[in-house]
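Engineer: coords please:
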Amino acid sequence: MTSWTALRGFSPRRWAVAALSGTAFALAVAIPTDLVDTPLFGREIPPTWWAWPALLVSSALAGLLVATYVAAPPRETDVAGRGGWIGGALTFFAVGCPVCNKLVLVALGSAGALTWFEPVQPVLQLLAVALLAWALRRRLLDQVSCAVPTTNPIPQTVGQTVSQTVPHPSPGDPRD
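Structural biologist: This next block holds a predicted model:
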C-alpha cells in the first residue's frame, strides 16, 4: 500500500481540515514575513521570486499533515509530528526577510544576515519541504499499515489465546 491509498481514503471532513489548516499556515507565515502586506509588519528586502511558490507548497503539505491527525490520535512516539513542526519553522525562516528576523539579527548582525543567511534561505526551504513531505508520507503510511502484535500469542484452548507470555518456573521453584 502506498501513501496515495490513505489520501484517497480521506473523508470530506479531513479534506476540509487540510484546506483550513493549510490556509491558516500560509497566513501565519505570510503575514509576519510581510508576504501579505499589512500595517503590522514591514520588510526591508523585497521577497524573492520563489517565496510564494515555496510557501504554497509548504502550506499544502502542512495542511495535509494536520488532516492526518483528524480522528487518529498521535502515537506515543510521533516523530512525524516533530518533522512537521521543524519543517514549518524552517519555512518561516526561509521565506522571511533576512534582516527583519530578530533571531537572525541577534545571531549574525545585519551584514551577516545578508552575507550568510540570505544565500542559505533556499536551502532551508528545500529542507522544510523535504521534512514536511517525509512527515506526511510517514503519517499516511502509518494509517494504511497493519498493526503487528509485539508478543507471540500462546494458544490455551481452541479459539482462545493469551497476549502476554507466561513465565515458566525454574527447576526447584517452590511454585512447582
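Engineer: make it CA atoms for all contacts and neighbour counts henceforth
Structural biologist: Will do.
Engineer: and Pro149, how many residues sit next to it?
Structural biologist: Applying other C-alpha atoms under 10 Å, we find 8 residues neighbouring Pro149.
Engineer: ok, Thr115 next?
Structural biologist: Using other C-alpha under 10 Å, the number of residues around Thr115 comes to 13.
Engineer: in contact with it, which residues?
Structural biologist: The contact partners of Thr115, taken as C-alpha atoms under 8 Å, 6 or more residues apart in numbering, number zero.
Engineer: so it, which state does it fall into?
Structural biologist: Assigned state for Thr115: helix (three-state reduction, DSSP: H, G, I helix; E, B strand; the rest coil).
Engineer: next up, for comparison:
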Amino acid sequence: MSAAVTALRTWGSRRWWAALAATALTVVVIAVPTDLIDTPVFGREVPPTWWSWPALLVSAVLSGLLFATYVRDGDAPEQEDRRSGRLGGAGGLLTFFAVGCPVCNKLVLLALGTSGAMTYFEPVQPVLSVAAIGLLVWALHKRLTGQLSCAVPGS
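Structural biologist: Next up is the predicted model:
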C-alpha cells in the first residue's frame, strides 16, 4: 500500500484535476439514472437505501483516481495494463447496479420479475457495492504500483 501512496505523491496537478473531473462525472452518470439525483427524466419505485450515497461517493472517488492513472503526466512513460482497466469498468458497472432501484432495472425485472427483484436482488445490492469497491481498489492499486516500476525494454 505504501507504493501506491508514493505513486500518488508523484502526481502533478494535471492528474489531480483529471481525478476530480472524473469523480464528479462518475457521480452524475450513476446518480442521475438511478435517481439518487432527482430529475424529471428518471424515477424510482423504491427509495434509496441509507448506504447508497456513501457507496456511490467512495466508488466515484476510486473511479476518478483510477481514471487519472491513464492521464499522461509530464515525461512519464505510458503503461499498458488492460486488465486493471477492465476491472475498473466492472467496478463502475457493479456500482450502478448496487445503488440503483431494484425494480427499476429492466435486466433484473426480466430475469427475476418484480417480486424476485425485491426478494433476491435487493438483499444482494450491498454485496455488489462491496465487490465494486474491492475491484476499484484492486485496479487502482495495480495501476499505482505499476507507475513506480521500470519499463522493460521490448525485444
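Engineer: all the helices of structure 2, in order from the start?
Structural biologist: In structure 2, the helices defined using DSSP state H lie at 2-9, 13-31, 52-68, 82-99, 106-116, 125-148.
Engineer: show me what contacts the most centrally placed residue in structure 1?
Structural biologist: Taking C-alpha atoms, centre = their mean, the centroid of structure 1 lies closest to Gly84, which sits 1.8 Å from it. Gly84 of structure 1 sits next to 62, 65, 131-132, 135-136 when contact means C-alpha under 8 Å, 6+ apart.
Engineer: repeat that with 6 Å
Structural biologist: With contact taken as C-alpha atoms under 6 Å, 6 or more residues apart in numbering, Gly84 of structure 1 is in contact with 132, 135.
Engineer: how about the one 4 residues further on?
Structural biologist: Contact partners of Gly88 of structure 1, counting by C-alpha under 6 Å, 6+ apart, are absent.
Engineer: which one in structure 2 is aligned with it?
Structural biologist: Using TM-score structural alignment, the partner of Gly88 of structure 1 in structure 2 is Gly92.
Engineer: coming back round to it: and of the helices of structure 2, who's closest to Phe42 of structure 2?
Structural biologist: helix 13-31 (10.2 Å; C-alpha to C-alpha).
Engineer: mean shift of the closest one relative to structure 1?
Structural biologist: For helix 13-31 of structure 2, the mean distance to aligned residues of structure 1 following superposition is 0.4 Å (mean C-alpha distance after the TM-score superposition for structure 1).
Engineer: good, wrapping up.
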